[in-house]
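**Q** predicted model, plus sequence, below.
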Amino acid sequence: MSEHRRSVSFREALRFWLWLGFVSFGGPAGQIAVMHRELVERRRWISERRFLHALNYCMLLPGPEAQQLATYIGWLMHRTWGGVVAGGLFVLPSLVLLVALSGVYAAWGQVPVIAGLFYGIKPAVVAIVLQAVWRIGSRTLRDPRQVPLLWAIALGSFVAIAFLQVGFPWVVGAAALLGWAGARVWPAQFPGGRGHAPAPVPPGEPFVIDDDTPTPVHARFSRGGLVRVVLAGAALWALPLALLVALGGWQGPLARMAVFFTKAALLTFGGAYAVLPYVFQGAVEQFHWLTAAQMMDGLALGETTPGPLIMVVAFVGFVGGWTKQVLGPDALFWAGALAASVATWFTFLPSFLFILAGGPLVEATHGNLRFTAPLTGITAAVVGVIASLGLFFLVHVGWPDGHAVDGAALVIAAGAAVALLRFKLGVIPVIFTCALAGLAWRLAGL
């Protein structure tokens, strides 16, 4: 063990987190892979074991695990402000880009060229959702003869959401309860290990935070520290909400967004695709902030920008603020930008609190089946939930008016599915190709 360990300055870490915010494409697996390559293999800021320990904790939480992992490592290295900067910069570039792209979409989305591009993008979204079903399902369900309970949870969740219109929170709660009970009577149904664990790192110079590095003082549990984090989090949630209520009342769109996206943040077990049905139910069907077609366009924009996919909430907020004219008819863009910021703030605030409050308790939960089995049950339910979302999108794309079949859209969707599932092409090239195909089809039809 080295007596004089290297240290990383806050400024050096700041530069890295800013860079990461602009290159964090590829969903959670890709984002975690980038962090592992840079932080463990190349820069050697944190050891493999400490990295995976943090990752396992983040995967037990609701919310985007890659953003939470960045927050955790930033906090471990540079205290609270290190976590705030790491997690914030993971999101901020995506927010700025999505606000700009949403403004273009809201103002010129009906222009033939833009409409043609999105005509091709919507079928690509169907294929992307199907890929998510396959990716999560193959990791969780495995052989139905070995884990029939998990298959039953997935199928039941699909039927409950797609045909019985059961609310998403009820599905998640039932799956967690089944996982908790199942672990006691049928523990073999809940195999350990999940997620995006990278390959082992080769030996090299000592890590800044190594396996034997003592836990920093600020990362040790204390009741006083927990109370301070909880009180600060409560204030950071309640004060902005009170301001929004003062501006537009409890029934105003901005206050409703604050409450709704807080609930969404607490239900995002299993990644962004798991919470999309809940966001869809609320934003499209309950509050009418945007249409189903616009929701699909927003998902496509979220796939093509850096940051967590759950950043689609910024698009939802922007279109809702624009549509509801929350700042009046003469300030539509700024209304959208404000609503996008509100959606982002209340979606990600719980993620920071989970890390800052729960980080010191990580050791108490690591590898404990009592904690992992309910999550496994939820993940199985997520497969069915995402499948129901894929079915809805497929019907919406293939039969847009409810009667006539849109053959061209179905062909584009099938091609995108083959490209993603069979040839393992990246999401961005597939979206780009489908957009061009849709534009060519629309222009030819003109």
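**A** Arrived safely. As the structure is a computational prediction, the values presented were derived from the model and not from experiment.

**Q** every contact and neighbour count from this point should use C-alpha atoms.
**A** Noted.

**Q** output the longest helix belonging to this protein.
**A** Criterion DSSP state H: the longest helix present in the chain is helix 65-108.

**Q** for that helix, the distance to its chain's centre please.
**A** Taking the mean C-alpha point of helix 65-108 and that of its whole chain, the gap between them comes to 12 Å (CA atoms, centre = their mean, to the nearest Å).

**Q** please name every helix or strand in contact with that helix.
**A** Where contact means 3 or more CA pairs under 8 Å, 6 or more residues apart in numbering; DSSP states H and E, helix 65-108 is packed against helix 10-23, helix 27-35, helix 48-59, helix 292-303, helix 312-324, helix 332-358.

**Q** what's the last one packed up against?
**A** Read it as helix 332-358. Helices and strands touching helix 332-358, by 3+ CA pairs under 8 Å, 6+ apart, are helix 65-108, helix 223-248, helix 253-265, helix 312-324.

**Q** mind redoing it with 6 Å?
**A** Where contact means 3 or more CA pairs under 6 Å, 6 or more residues apart in numbering; DSSP states H and E, helix 332-358 is packed against helix 253-265, helix 312-324.

**Q** let's bring in a second one:
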Amino acid sequence: MDTTPFRAAPPSFGEATRTFAKIGLLSFGGPAGQIALMHKILVDEKRWLDEPRFLHALNYCMLLPGPEAMQLATYSGWLMHGVRGGLVAGLLFVLPGALVITALSAIYLSVGHVTLVQGLLFGLKAAVLAVVLEALIKVSKRALKNGSMVILAIAAFVAIAFLKLPFPLIIAVAAMSGALMHLFGASRSKALAEAEPEIAYDMPEWTKPSVARFFTTLAVWLAIWFVPLIALWQLLGPGHVFTAEATFFSKMAAVTFGGAYAVLAYVAQQAVEVHGWLKPDEMLTGLGLAETTPGPLILVLVFVGFLGGARLSSLAPLTGGVAGAAVTLWFTFVPCFLWIFVGAPYVETVRNVSWLASALSAVTAAVVGIIANLAVWFALHVLFGNVGEVNWGPFVLPVLDFGSFDWLAATIAIAAGVALIRFHANMIAVLAVSALAGMAWQLS
């Protein structure tokens, strides 16, 4: 066991900046891998945080909408150097991947029609089906601990897949169900029961609750969030693509409990069917690109915003795309800083609210159903060339053209699934091999 003492004083701002830059550049593999990387560097190697404090911060971030790994980085930086530390840590976690996904979006827009590139993207999209299935299995094992949670997951799947109910409504109903189950004794928070014993810390002044600081911080970050939104409404009008993106992704920032996979099906349906920002199979393309870049998986939204801006603004395609990507990035991640800087000083109070933890457990169970819908939605649009819909009472059911079934896509998806789920192969390697298989098919 490592007996090296934890540092009594925080690292210098420069040292912290260099460390969070390293984390941002190495943060591949989704939230589980990103959180493990931060634990290794901040707890095991640098020893800037001890285990209880790290888990304490993680528990809080899990209660929030948005990417928990990015928020954990922001929280850790805030703990060491206040708001400037949190800003640097959060931005360094997001910006490398954001720049890469914007560049990849531009390449896709420019040469996506090239045969070789089409083959690469074909293989990538098929493999992403296996990635989503693997995520579904992992989340299911963690979330579905009893019959009530299974029922919630099934209900959420039916609600979003066949009743087409709004994602925020499903999340709200699940949260209320979990809170009610707790109040009536049907559910208890295992996390709270197994919480680490309290440890006394000599914490810096900015980490202590202050009513004045609370309202000041809230006002500043609400202004950073909503003043640009109001400006877009006034200058461009509600019908402009940039205004629509800013409004839509602001809503997503407030309801993205459960991580990126939980919200992607809803985003894809809205972006394709309501706004016309991209084609059905292009969401899979963006997800595949996001899987291969550092940073939170929710950066796939930058791809969505880029294509929307490129196609529907009055600007040149690349200029409009970059502007759309910037709008999406701003309104997706500014709220994350608000949640941390406003709420972190009250983390102890939030941690000890048992009904809130129960509500979160119910939301996580509902997320399983929503991810299952994502897997089904993606599978239908990758494996079948033609997918229609038919209304049957209150239900909307898919209609498949079995003659349009794509055996090659199914073969790549099955092979990728076996590699990931059965043999636990490296995800980036699986995506790369699948992309090469698609290119080989195009060249044959």
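**A** Received the coordinates, thanks. Note that the structure is predicted; figures quoted are calculated from it, not measured.

**Q** distance to Ala413 of structure 1 and mean neighbour count added to the helices and strands packed on helix 65-108 of structure 1, as CSV?
**A** Listed next are these as CSV, based on distance: least, CA to CA, whole Å; neighbours: other CA atoms under 10 Å:
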stretch, distance to Ala413 of structure 1, mean neighbour count
helix 10-23, 27, 16
helix 27-35, 20, 19
helix 48-59, 31, 20
helix 292-303, 13, 22
helix 312-324, 21, 28
helix 332-358, 29, 23
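
**Q** of all those helices, which one is nearest Ala176 of structure 1?
**A** Nearest of these to Ala176 of structure 1, taken as CA to CA: helix 48-59 at 14.8 Å.

**Q** how big is the offset of the closest one relative to structure 2?
**A** On superposition with structure 2, the mean distance recorded for helix 48-59 of structure 1 (mean CA distance after the TM-score superposition for structure 1) is 0.6 Å.

**Q** have a look at how far, on average, the longest helix of structure 1 is from structure 2.
**A** Averaged out, helix 65-108 of structure 1 is 0.6 Å away (mean CA distance after the TM-score superposition for structure 1).

**Q** so where is that helix in structure 2?
**A** Under TM-score structural alignment, the alignment places helix 65-108 of structure 1 onto residues 68-111 of structure 2.

**Q** roughly how far does the one residue sitting closest to the centre of structure 2 sit from Leu318 of structure 2?
**A** With distances taken as CA atoms, centre = their mean, Ala260 lies nearest the centre of structure 2, 2.7 Å away. For Ala260 of structure 2, the distance to Leu318 of structure 2 equals 26 Å [CA to CA, to the nearest Å].

**Q** circling back to that earlier point, reformat the helices and strands packed on helix 332-358 of structure 1 as TSV; add distance to Val185 of structure 1.
**A** TSV is the format used below for those (distance: least, CA to CA, whole Å):
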stretch	distance to Val185 of structure 1
helix 253-265	31
helix 312-324	39
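
**Q** closest to Val91 of structure 1 out of those helices?
**A** Evaluated with CA to CA, these place helix 312-324 nearest to Val91 of structure 1, the distance being 10.5 Å.

**Q** quick one: contacts of that closest one?
**A** Trp289, Gly298, Leu299, Gly302, Leu332, Ala335, Gly336, Ala337, Ala339, Ala340, Ala343, Thr344 (CA atoms under 6 Å, 6 or more residues apart in numbering).

**Q** what angle do helix 253-265 and it make with each other?
**A** 160 degrees (axes from the mean of the first three to the mean of the last three CA atoms, to 10 degrees).

**Q** next one: the equivalent of Val125 of structure 1 over in structure 2 from Val387 of structure 2, what distance?
**A** In structure 2, the residue paired with Val125 of structure 1 is Val128, using TM-score structural alignment. Val128 of structure 2 sits at a distance of 19 Å from Val387 of structure 2 (criterion: CA to CA).

**Q** which one's more surrounded, the two?
**A** Taking other CA atoms under 10 Å, Val128 of structure 2 and Val387 do not tie; Val128 has more neighbours (29 against 15).

**Q** that one: what secondary structure?
**A** The local conformation at Val128 of structure 2, judged by DSSP: H, G, I helix; E, B strand; the rest coil, is helix.

**Q** now it: closest residue in space, sequence neighbours ignored.
**A** The shortest distance from Val128 of structure 2 to any non-neighbouring residue, by CA to CA, 6 or more residues apart in numbering, is to Gly288 (6.0 Å).
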